[in-house]
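Colleague: sequence and predicted structure, then a few things I'm wondering about:
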Amino acid sequence: MKTSPRLESALKKLYTAFHSNKLNPECNKHCAVGNILDNTDIWKHLSDHHGSIKLNYIGTVHQRIGRKFNGYSPLELLEIEATFLKACGYQLPLHYKNTKPKNPTDKIILFKGLSDVIRILCEMDGIDNVMDYTKLFEVKNQKAFYDIV
């Protein structure tokens, strides 16, 4: 399966962050988007609230002029982050009164978040979800439809 350079880069960064324990939903530099943007928090200025999918004035300007951050538009970045936080169990936007997971850096919680992020990244690039393993179980005439090699 052929992937875009932005997807390939994002997947590598998220994989590395997950396995090196540098993925934290509550940190702007170490959340899903923070990792995609090389552990910077520049993206937080695109919206007024962490987890919001509504662009603020700065975000709207960048969106309208076609600005991309490591290949992703401001709206795409906000959608990626909101997807990650929701899948990790957060009520959005992030606020101390809203519900959140008891242990946000638990590997199972982070894996759920990353699975949804990878799904949406693939959708954004118009390709099949690279984590979809259901094809491995497809059969035709009582035999596996795909070979694992």
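Modeller: Yep, that arrived.

Colleague: all contacts plus neighbour counts: C-alpha atoms, from now on.
Modeller: Will do.

Colleague: and Y90, what is it in contact with?
Modeller: Listed by Cα atoms under 8 Å, 6 or more residues apart in numbering, the contact set of Y90 reads N98, T99, K100, P101.

Colleague: grab the nearest non-local neighbour of the first one.
Modeller: Excluding its sequence neighbours, the residue lying closest to N98 (Cα to Cα, 6 or more residues apart in numbering) is Q91, at 5.6 Å.

Colleague: contacting residues for the one you found?
Modeller: Residues near Q91 by Cα under 8 Å, 6+ apart: L85, N98, T99, K100.

Colleague: and the furthest pair within those?
Modeller: Using Cα to Cα, the contacts of Q91 reach their maximum pairwise distance at L85 and N98, which is 12.1 Å.

Colleague: quickly list what's touching both of these two.
Modeller: With Cα under 8 Å, 6+ apart as the test, L85 and N98 both reach Q91, L92.

Colleague: try this one side by side with the last:
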Amino acid sequence: MNTSQRLENALSKLYNAFHNNTLNPECCLQCAVGNICNNTDSWKHFSDLHGSLQLNYVGLVHQRLGRLVNGFTPQQLLEIEATFLKGCGFSIPLNRKGTKPKNPTSKETLFKGLCAVVEYLCALDNIENVMDYKKIFETEEQLKMNFTTLYT
């Protein structure tokens, strides 16, 4: 499967963050986008609220100028972060009154968010979800049926 360099880099950073326990949805440096952006928080200035999909003035300027941060537009970065937060069980944008998981940094919570982000990143690059495990469990009979359906 051919993947883009930006997807390879993003997946590698997210994988390392997950396994090194440096993935934290409530921290702009250690969230999904914070890790993709090399643990910087410069991306947070594209929006007024963490988890918002609305670009602010700074974000709109960068978006309209065609600027990319590690291969992603400002709008894509906001969408990646919103996907991660929702996958972890947060209501977006983050605020004190919104819903949040009981343990935001548990491996289970982070894995759910990570799966959502990986699916979104793959969709951005028009490739199959690299974490789709269903094909592993296809039986030989199902594969024959799929092959027969394709060529009849």
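Modeller: Received the coordinates, thanks. All of these numbers come straight from a predicted model, not from anything done at the bench.

Colleague: so between L85 and N98 of the first structure, which is more surrounded?
Modeller: L85 (31 against 10; other Cα atoms under 10 Å).

Colleague: so what's the gap between the helix or strand hosting the more buried one and the chain middle?
Modeller: L85 of the first structure is part of helix 74-87, with elements assigned from DSSP states H and E. Put simply, helix 74-87 of the first structure sits 6 Å off its chain's centre (Cα atoms, centre = their mean, to the nearest Å).

Colleague: after superposition, how close is it to the second structure?
Modeller: On superposition with the second structure, the mean distance recorded for helix 74-87 of the first structure (mean Cα distance after the TM-score superposition for the first structure) is 0.3 Å.

Colleague: and that helix, what does it pack onto?
Modeller: helix 32-36, helix 57-64, helix 107-124 (3 or more Cα pairs under 8 Å, 6 or more residues apart in numbering; DSSP states H and E).

Colleague: measure V33 of the second structure to R67 of the second structure for me?
Modeller: According to Cα to Cα, to the nearest Å, V33 of the second structure and R67 of the second structure sit 16 Å apart.

Colleague: and M1 of the second structure, what does it touch?
Modeller: Applying Cα under 8 Å, 6+ apart to M1 of the second structure gives no contacts.

Colleague: A32 of the first structure now?
Modeller: Contact partners of A32 of the first structure, counting by Cα under 8 Å, 6+ apart, are L14, L23, N24, P25, I80, E81, F84, L114, V117.

Colleague: and the third one, what element?
Modeller: Counting by DSSP H and E, no helix or strand carries N24 of the first structure.

Colleague: which residues touch stretch 4-11 of the first structure?
Modeller: I36, N70, G71, Y72, I118, L121, C122, D125.

Colleague: tell me how many other residues crowd the first one.
Modeller: Each residue near I36 of the first structure was counted by other Cα under 10 Å, and the total is 26.
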